[in-house]
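In: here is a sequence with its predicted model. Questions after.
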Amino acid sequence: MSTAVPKPHVVLIHCHDLGTWLSCYDAPNAPTPRLRELADESVVFDRAFATSPLCTPARSALFTGISPHRNGLVGLTHHGWRYAAGVRTLPERVRDLGCRSSLVGLQHEDPDPAVLGFDEVRGLGFLPRALQVGRESADWFAEHGRSETPYVVTIGMWEVHRPWPAEDYAPFPAADVDVPPYLPDNADTRADLSGLYGSIRQLDDAVGMTLDAIEQHGDPDNTLVIFTTDHGAALPRAKGTLYDPGVRVAMIARPPRAWRVPAGRVSSLVSHLDVVPTVLDLLGAPAAGELEGRSLRPELSGDAEAPADRTLFLQKTYHDSYDPIRAVRTDRFKYVRNYVQGPKLVLSKDLEESQTRRGMGDEHLQPRPEEELYDLDADPWEMTNLAGTADWEPVRSRLAGRLDESMADTGDPLRHGPIARPPAPVRR
């Protein structure tokens, strides 16, 4: 990419609870033709991860480049969690670079989207359905798409959050859904997934509306389009867990067409923490020392070198209840540390009431271990816990040490005992 190329526009499309349930990832039957088209001309990150398997904490890292325990959003914002003092969001940072920012549709970082630093908010930070967001984004590009001033617009969609009622989402044929190995393949699961696929289909339509608006009214030659989701799907052993189905996410990035970067797939580990450093890098900002990720400019410019082995740190603290878990994810291994006693899986209310739960039995209610270790090469679905076995003790010890070092280096308050709930909100 020549240094003479102007600062790109950035369009960040994000949604709820999708994980990698796309036909260009792990769900070949998923009804996602528009996202597949996007992937076919993009850099697709095969091993991209959220920092957390929950909505607000995951998005906090995506939009700050800082882990939840540092930025303050370790739980859901509608349960009282707020950004810590001094934390700067992506729209606040790009404003310093002469870049305009807009929010169209959903956000889940604060009850008041006006405090997040956007120059413009459409939909009050929440529009009920993806198709509404698609129409609103089309209107936005019709008005601003060819602006000479660089812009960052984030387009947030509710889908594919539960529930998936048939009156809102036409069910997909249950016989044609993809059932992963961590779920029982039975009528209950398939009926549940048919609703999920109906929601995914509507999400795909809305993304298509946005992409069409960029083509018609925007500047695709100078626009970076990123599509991602907050975390894994709302299914048992996915959302709310630090297993890969809970934290692995779709991340598809189409560089500006003028860069002439060939489409391809990247297998190295990347994180939502990398998005803010990437955007700032492409807009010409110096590296910010407090950011935890790295710029993905090499991959997006088509000249990526094989990166060194990377370690990702994952976390859960609060969802419906207090459930502190920390994990280390390397190229080959996953180490998980559970800080409180409880069942193997803590299901949030929406999962406990799901059709999949109805047909899965109660094995997940057995006591959880304090530590878990998985060899992802041999056991990609993390079904066989190797912690406590003599042959794997050196690996467990090494990864446990890495986790301790990271928690100390980043000031994770969990090191000093239980993390208290946020103070009760008050009227100002």
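Out: Received it, and whenever you're ready, just let me know what you need.

In: rest of the way, CA atoms for contacts and neighbours
Out: Will do.

In: what kind of secondary structure is residue 132 in?
Out: Each residue gets one of three states, and residue 132 gets helix by DSSP: H, G, I helix; E, B strand; the rest coil.

In: then residue 382?
Out: For residue 382, the reduced secondary structure class is coil; criterion used: three-state DSSP.

In: could you measure from the closest residue to it other than its chain neighbours over to residue 244?
Out: Closest residue to residue 382 apart from its sequence neighbours, by CA to CA, 6 or more residues apart in numbering: residue 374 at 5.7 Å. Distance of residue 374 to residue 244, computed by CA to CA, to the nearest Å: 11 Å.

In: repeat for residue 163
Out: Here the distance between residue 163 and residue 244 works out to 23 Å (CA to CA).

In: one more: residue 283?
Out: Separation of residue 283 from residue 244 (CA to CA) stands at 32 Å.

In: the more surrounded of those two?
Out: Ranked by neighbour count (other CA atoms under 10 Å), residue 283 and residue 244 place residue 244 first, with 25 against 19.

In: what about the strands in the stretch 151-300 of the chain?
Out: Counting by DSSP state E, counting those that start in this stretch, the stretch 151-300 of the chain has strands at residues 151-157, 223-229, 248-249, 251-254, 264-271.

In: for comparison:
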Amino acid sequence: MKTLLLTIDAWRASHASFMPDPAGDHTPNLARLAEDGVVFTEGVSHGPATPYAFPSVFTSTLPLDHGGYEHLSEDRTLVSEALDRAGWRSVGVHANPWLGEKYGYARGYTDYRDVGEFGLPGLERGRQFLLNNFSLDHPVYRAAQYVYRYAQKPLRTVTGDAAEIEIAREALEDADDDTFVWTHLLEPHAPYTPPKRHREAVGVPEIEDSPAQLVTRAQHEPESFTERERRVVRGLYAASVRHADEKAGKLLRSVDDDTLVIVTADHGEALFEHGQVGHEPNLHDELVHVPFLVRPPAGAETSIGTVDTQVRHIDIAPTILDYAGVDAPTSYRGRSLRPAIEGDDLDDELVISEVASTPTEPGRLAPDALQVAVRTPERKLIYTNDGIEGFDRRDDPGERDPIADPTGEDWDALRAALDDRLAAIEIADSDGVERDEDVQKRLQDLGYLE
């Protein structure tokens, strides 16, 4: 059996065609995959942005466990490490600077690629040669970097696909059994610049500014936008989701029936909800409710359809290991979803989502910025330094009407879980992992940094 984990950046649950009441038919390729699998309608991320979400995806621990998310502690076992110890081969490919090897994400992989820079197929070895022999600010590296950026667009036109898709397809096609492939798509992450064909399919109105300029302004001044401008931004985002689905479709054509496929988003995206565009740290559902789809391998027992039980990103790694026949590490907090996939009932579990960073210093631990949410499908508590707010998600699914002092037996279990989590969190002082100039530039391009 092979396993493919496909994660899609900043993808709202509302913009997955296979989810209930979707905003449109923006993911037809993934919807076809869902016809042979199980859709979990209440999938929840443990963090509102990439650096806060991925520790849970890969290590089945909460973001602020084991010293936090600035670097993955050796106390956390990545699913790739557990598979490696069992004799599996793992290939990982991404273009998100938060997921670099320096943050601990490459452990256990046979082949781990950051294709965000010098990312076209065949150029990775050249990039590594330059990095091994020249510093990032050396004239030789600078010259090569300039030439690459100048040639990048026409070269991508020739190759047709993003490098992460090409590398993942090749890995799947060449793989024997006992191979794990993870790929992460940056689309539909801001600045929402999809090809014209997708903008036309969605019917995005014409604008004077470039899409990138408009979206950047929306991230910084959302309150200044007219209703027409808001429609444009939402349309650009939907078109970007279509672009991600198109790429996913090309990847899925390389997936055989004997492959376990798991598809989810690292987090969602705000489109003017709660006064923001993007995913600055908050824990409302537009950022933590995510699409979640599992297509089991051929021959495995499957109850095709939807499951409304609340599930979590910490359940991904245990599920992968269960199908692989590998014991989960004792550090894992999650559970395998295989029983639910095979038609058995699972109880809802409370979900903790958390972050301790500021919008101006994303990815850096800031104890004074701690936010913790406890969620069920019916209710949510959100703790910040300003206090605790509750939301009745049955009557207020958009979380627009906070309950200032939620008390009573309906809230007791959430209150107890919140108290326990707040007591357990220890945020150590940290200078953070040093970011080189290249990473800083890429984070700026994605809108994280000024």
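Out: Nice, thanks for sending it over. Worth saying up front: this structure is predicted, and the values here are computed from it rather than measured.

In: please enumerate the helices of structure 1.
Out: Residue ranges of the helices in structure 1, as given by DSSP state H, are 33-40, 55-64, 68-71, 90-95, 130-144, 187-217, 244-247, 275-282, 297-301, 349-352, 355-358, 393-409.

In: what do we get in structure 2 for the residue nearest to residue 382 of structure 1?
Out: If you follow residue 374 of structure 1 across to structure 2 using TM-score structural alignment, you land on residue 391.

In: that older thread, could you report the neighbour count for the residue nearest to residue 382 of structure 1?
Out: 25.

In: want to throw the strands of the stretch 151-300 of structure 1 into TSV with distance to residue 129 of structure 1?
Out: What follows is the strands of the stretch 151-300 of structure 1, written out as TSV (distance: least, CA to CA, whole Å):
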stretch	distance to residue 129 of structure 1
strand 151-157	7
strand 223-229	16
strand 248-249	21
strand 251-254	21
strand 264-271	27
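
In: what's the neighbour count on residue 378 of structure 1?
Out: Neighbourhood size, residue 378 of structure 1 [other CA under 10 Å]: 11.

In: OK, contacts around it?
Out: Under the criterion of CA atoms under 8 Å, 6 or more residues apart in numbering, residue 378 of structure 1 has no neighbours.

In: how near is the alignment partner in structure 1 of residue 263 of structure 2 to residue 151 of structure 1?
Out: Taking TM-score structural alignment for the superposition, residue 263 of structure 2 sits opposite residue 227 in structure 1. Between residue 227 of structure 1 and residue 151 of structure 1 the distance, using CA to CA, works out to 16 Å.

In: residue 110 of structure 1 -> structure 2?
Out: Using TM-score structural alignment, the equivalent of residue 110 of structure 1 in structure 2 is residue 100.

In: ok, now how distant is the residue nearest to its match when sequence neighbours are not counted from residue 145 of structure 2?
Out: Nearest-residue entry for residue 100 of structure 2: residue 114, 6.6 Å, with adjacent residues in sequence omitted and distances by CA to CA, 6+ apart. The gap separating residue 114 of structure 2 from residue 145 of structure 2 is 15 Å, by CA to CA.

In: for the aligned residue in structure 1 for residue 339 of structure 2, what are its contacts?
Out: If you follow residue 339 of structure 2 across to structure 1 using TM-score structural alignment, you land on residue 298. Taking CA under 8 Å, 6+ apart as the contact definition, residue 298 of structure 1 lies against 304-305.

In: will you turn the helices of structure 1 into a markdown table that also has distance to residue 325 of structure 1?
Out: Shown next, in a markdown table, are the helices of structure 1 (distance: least, CA to CA, whole Å):
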| stretch | distance to residue 325 of structure 1 |
| --- | --- |
| helix 33-40 | 33 |
| helix 55-64 | 13 |
| helix 68-71 | 12 |
| helix 90-95 | 27 |
| helix 130-144 | 32 |
| helix 187-217 | 27 |
| helix 244-247 | 13 |
| helix 275-282 | 24 |
| helix 297-301 | 31 |
| helix 349-352 | 19 |
| helix 355-358 | 22 |
| helix 393-409 | 11 |
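
In: ok, which of the ones you listed comes nearest residue 259 of structure 1?
Out: Each of the helices of structure 1 has some distance to residue 259 of structure 1 by CA to CA; the shortest is helix 297-301, at 7.2 Å.

In: would you mark the buried spots in that closest one?
Out: Using 16 or more other CA atoms under 10 Å as the burial criterion, the residues of helix 297-301 of structure 1 that qualify are 297, 299-301.

In: any idea how far residue 149 of structure 1 is from residue 254 of structure 1?
Out: If you measure residue 149 of structure 1 against residue 254 of structure 1 using CA to CA, the figure is 20 Å.

In: higher neighbour count, these two?
Out: Here residue 149 of structure 1 and residue 254 are compared on neighbour count by other CA under 10 Å; more neighbours surround residue 254, at 23 against 12.

In: picking up where we left off before, so the residue nearest to residue 382 of structure 1 sits against residue 334, correct?
Out: Yes. Using CA atoms under 8 Å, residue 374 of structure 1 is in contact with residue 334, at 5.2 Å.

In: now do the strands in the stretch 301-428 of structure 1.
Out: Counting by DSSP E, counting those that start in this stretch, the stretch 301-428 of structure 1 has strands at residues 312-318, 322-329, 333-338, 371-375.

In: again with the stretch 1-150 of structure 1
Out: Listed in chain order, the strands of the stretch 1-150 of structure 1 (DSSP E, counting those that start in this stretch) span residues 9-15, 43-49, 100-105, 120-122.

In: nearest to residue 268 of structure 1, out of those strands?
Out: Checking these against residue 268 of structure 1 by CA to CA gives strand 43-49 as the closest, at 6.4 Å.

In: so how far is that closest one off the chain centroid?
Out: Here strand 43-49 of structure 1 shows a centroid-to-chain-centroid distance of 11 Å under the convention CA atoms, centre = their mean, to the nearest Å.

In: same question for stretch 255-269 of structure 1.
Out: Remark: stretch 255-269 of structure 1 is offset 20 Å from the chain centroid, using CA atoms, centre = their mean.

In: show me which residues of that stretch are buried.
Out: Counting neighbours by 16+ other CA under 10 Å, stretch 255-269 of structure 1 gives 255-257, 261-263, 265, 269 as buried.
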